[in-house]
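1. got a predicted model here, sequence first, then my questions.
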Amino acid sequence: MANALWNTRTISYLGCAAQVFFLFLFVSAEFSLLTVMAYDHYIAICRPLHYGTLLGSRVCVKMAAAGWATGLLYALSHTVNTFSIPLCYGKVLDPFFCEIPQILKHSCSDSYLREVWIIVVTACLMFVCFIFIVLSYMQVFRAVLRIPSEQGQHKVFSMCLPHIAVVSLFVCTAFFAHLKPPSISFPALDLVLAGLYAMVAPAVNPIIYSMRNKELKDALRKVIS
């Protein structure tokens, strides 16, 4: 944003490292919180009578703190690992922010093993969270099918489908951005993918959840009419 406002396309070494750190901090924390929200939906729908005991305020604070702590450690390890390799001067980063796959392309040494390590850690972390989300929603949809009224089923789907949409957009674009083969790596494609998982998914997240709020929907209808 600063580069756009001041019409400059350069960034310092520390600025690039800060971008990598905060990108991975917020992206990993976002995915951790999406995983926690899937667990929240599972408890609310499959075990509603135990919701107060299983998801009290203390538990919610602990899960949110665990998500941010995981994101902090994850971002710190990625940043230190990436910027401990020598980088060549005079290179150009095509995307609009410093992204690890783009930085590793400009390494002056063989960064193959470091890249493999980054891919393995990222894939394992996201895979564990993704499997947990999938298992949670398998239980949720089994419970939905046992709801006799269509109104009850519609209420559950309206609560879960926006979350599934955000998770799908986030996971698919992030996985493809970091795990796609180099043969299909193009500057324009890399830019679109980076924008989707880094900006669009987090921006859409509060919007679609706010649309479940009755007061907000009524106020929006008044503004439109």
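-> Arrived safely, thanks for sending.

2. CA atoms for contacts and neighbours, from now on please.
-> Noted.

3. burial measure for residue 93, as a count.
-> Close neighbours of residue 93, defined as other Cα atoms under 10 Å, add up to 15.

4. and the residue nearest to it when sequence neighbours are not counted, how far from residue 90?
-> Computed as Cα to Cα, 6 or more residues apart in numbering, the closest residue to residue 93 that is not its neighbour in sequence is residue 102, at 6.5 Å. Note on residue 102: its distance to residue 90, by Cα to Cα, to the nearest Å, is 14 Å.

5. adding another structure so you can compare the two:
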Amino acid sequence: MEYTGKLTDKNITFIKEFILLGFSELHNFQRVLFVIILVIYICILLGNGLIIVITNVERALQTPMYYFLGNFSFVEICYTSVTLPRMLKNLWNQKRHISLLSCAVQLCFFLILVVTESFLLAVMAYDRYIAICKPLYYPLIMNHKMCVQMVIGSWVTGIPVIIVQTYQVFSVPFCGSNKLDHFFCDMPPLMKLACGDTFRTEFFIFVDCFLFALIPFLLILFSYTRILQTILKLPSITGRSKAFSTCSSHLTVVCLFYGSGFIAYFQSLSSSSLGTDKIISLFYMIVTPMVNPLIYSLRNKDFIVTMRKLFSTYI
């Protein structure tokens, strides 16, 4: 649905809905992609759902570290559920239209969840920092009230800014082509369809990236710098190995999340091809949430023992 208006004395077709192209160029593989992505989505739901259940029912895992992990897994489920169901629908029925309002809602929820995940990763790094660098103060600092406040803070901190950011993005007129060369509504491909002066909007996008991505990443980097300094001072090799093992899973997830996210956004905002951007976005959208439960379960001895005990009890 489109209508014709005037902008700077020229007739321009203003966009009222987008067409999500996704991987429409792969005409013969739509059903195959549907099956692959459906299987991945089910794995994400089952894997992260299992972590949530285990961290809530097993008393041995009801510690701050696993409390944060359970919340992180819940965010992962929400994060993928914002985009993947519509993507699966588009692959199945080939109807790729999405209204401006639906696109704005999808973008807003997606960004809120990305920001929440970014802050939760910083909170989990801080938890490991206190546990390793200040172990005597750990029970006092990381009490239940503090943990709940940190999780709530991770959820709500970015909401007002993200709502304003989404409003700014959709306040810019979209004209010309309504074909969004992506599989969900994301800021970089949307800005490529915007007309008029987009400098102010793009400036605030970079500011938000700095506040909600770079600053948490720097806090994580600072935490692990101090952790590494403390670990290297430990007298025994066994102590060093144990300390490293408690951080390795989280550090791996941090590298996957921030590595793929930074590459996707900074490459998208450059003049690079969106074809590459879609593949990178797909990686951090579905591959990372799928492998996170495997990373935590396979690299954590306490988790493996608990899973074996639960499965032997109920199966």
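-> Yes, it's here. Keep in mind that what you see is a predicted model, and the values were worked out from it rather than measured.

6. where does the TM-score land?
-> Overlay of the two chains. TM-score (TM-score structural alignment, normalised by the length of structure 1): 0.88; 221 aligned residues with a Cα RMSD of 2.2 Å.

7. out of residue 102 and residue 90 of structure 1, which sits in the busier spot?
-> A count of neighbours by other Cα under 10 Å puts residue 102 above the other of residue 102 of structure 1 and residue 90, at 17 against 6.

8. identify the residue of structure 2 aligned to that one.
-> For residue 102 of structure 1, the aligned residue in structure 2 is residue 189 (criterion: TM-score structural alignment).

9. what do you get for residue 12 of structure 1?
-> Going residue by residue (TM-score structural alignment), residue 12 of structure 1 aligns to residue 99.

10. hmm, its match is touching residue 15, no?
-> No - Residue 99 of structure 2 lies out of contact with residue 15 (Cα atoms under 8 Å); the separation is 9.4 Å.

11. so stretch 113-123 of structure 1 aligns onto which residues of structure 2?
-> Counting by TM-score structural alignment, stretch 113-123 of structure 1 corresponds to 200-210 in structure 2.

12. any buried residues in that stretch, and which?
-> Using 16 or more other Cα atoms under 10 Å as the test for burial, stretch 200-210 of structure 2 gives 201-202, 205, 208.

13. who's in contact with the most centrally placed residue in structure 2?
-> Nearest residue to the geometric centre of structure 2 (Cα atoms, centre = their mean): residue 114, 4.0 Å. If you count contacts by Cα atoms under 8 Å, 6 or more residues apart in numbering, residue 114 of structure 2 has them with residue 79.

14. from residue 154 of structure 2, how far off is it?
-> The value you get for residue 114 of structure 2 to residue 154 of structure 2, if Cα to Cα is used, is 10 Å.

15. what does residue 220 of structure 2 give?
-> Residue 220 of structure 2 is 14 Å from residue 154 of structure 2, by Cα to Cα.

16. list the contacts of the match of residue 102 of structure 1.
-> When the contact criterion is Cα under 8 Å, 6+ apart, the partners of residue 189 of structure 2 are 180-182, 268, 274.

17. how about 10 Å then?
-> Contacts for residue 189 of structure 2 (Cα atoms under 10 Å, 6 or more residues apart in numbering) come out as 179-182, 268-269, 274, 277-278.

18. please, which helix or strand holds it?
-> Assigning secondary structure by DSSP states H and E places residue 189 of structure 2 in helix 187-193.

19. with structure 1 overlaid, report how far that helix is off on average.
-> With mean Cα distance after the TM-score superposition for structure 1, helix 187-193 of structure 2 departs from structure 1 by a mean of 0.7 Å once superposed.

20. repeat that for stretch 144-151 of structure 2.
-> Averaged out, stretch 144-151 of structure 2 is 0.4 Å away (mean Cα distance after the TM-score superposition for structure 1).

21. so that stretch matches what in structure 1?
-> Under TM-score structural alignment, the match for stretch 144-151 of structure 2 is residues 57-64.

22. what residues of that stretch count as buried?
-> 63-64.

23. what comes into contact with it?
-> Contacts to stretch 57-64 of structure 1, defined as Cα under 10 Å, 6+ apart, come from residues 29, 32-33, 35-36, 40, 53-55, 65-70.

24. tally of neighbours for residue 35 of structure 1?
-> Count around residue 35 of structure 1 with other Cα under 10 Å applied: 24.

25. and it, what pairs with it in structure 2?
-> Mapped onto structure 2 by TM-score structural alignment, residue 35 of structure 1 lines up with residue 122.

26. got the contact list for its match?
-> Contacts of residue 122 of structure 2 by Cα under 10 Å, 6+ apart are 116, 128, 154, 213, 215-221, 223, 254.

27. ok but residue 14 of structure 2 is inside a strand, no?
-> Yes - assigned with DSSP: H, G, I helix; E, B strand; the rest coil, residue 14 of structure 2 falls within a strand.

28. quick check: it vs residue 200 of structure 2, distance?
-> 20 Å.

29. that older thread, touching the match of stretch 113-123 of structure 1 from outside, list them.
-> Contacts for stretch 200-210 of structure 2 (Cα under 10 Å, 6+ apart): 115, 158, 161-162, 165-172, 187-188, 191, 199, 211-217, 262, 265-266, 269.

30. pull out the buried residues from those.
-> Of the contacts of stretch 200-210 of structure 2, these count as buried by 16+ other Cα under 10 Å: 115, 158, 162, 165-166, 168-170, 172, 187-188, 191, 212-214, 216-217, 262, 265, 269.

31. for residue 215 of structure 2, give me its contacts.
-> 118-119, 122, 209, 221.

32. for the stretch 201-315 of structure 2, what spans make up the helices?
-> 215-232, 237-268, 274-282, 288-298, 301-314 (DSSP state H, counting those that start in this stretch).

33. the third one: average distance to aligned residues in structure 1?
-> Average distance, helix 274-282 of structure 2 versus aligned residues of structure 1 after superposition (mean Cα distance after the TM-score superposition for structure 1): 1.5 Å.

34. corresponding residues in structure 1 for that helix?
-> Going by TM-score structural alignment: helix 274-282 of structure 2 matches residues 187-195.

35. may I see the buried residues of that stretch?
-> Quick answer for stretch 187-195 of structure 1 (16+ other Cα under 10 Å): 190, 193-195.

36. by how many degrees do whatever helix or strand residue 129 of structure 2 lives in and helix 237-268 diverge?
-> Taking DSSP H and E as the definition, residue 129 of structure 2 sits inside helix 100-133. Using axes from the mean of the first three to the mean of the last three Cα atoms, to 10 degrees, the inter-axis angle of helix 100-133 of structure 2 relative to helix 237-268 is 160 degrees.

37. helix 100-133 of structure 2 to helix 215-232, inter-axis angle?
-> Going by the same axes, to 10 degrees, helix 100-133 of structure 2 makes 20 degrees with helix 215-232.

38. after superposition, how close is the next helix-or-strand element following helix 100-133 of structure 2 to structure 1?
-> Later in the chain than helix 100-133 of structure 2, the nearest helix or strand by DSSP H and E is helix 138-141. Superposed on structure 1, helix 138-141 of structure 2 shows a mean distance to its aligned partners of 0.8 Å (mean Cα distance after the TM-score superposition for structure 1).
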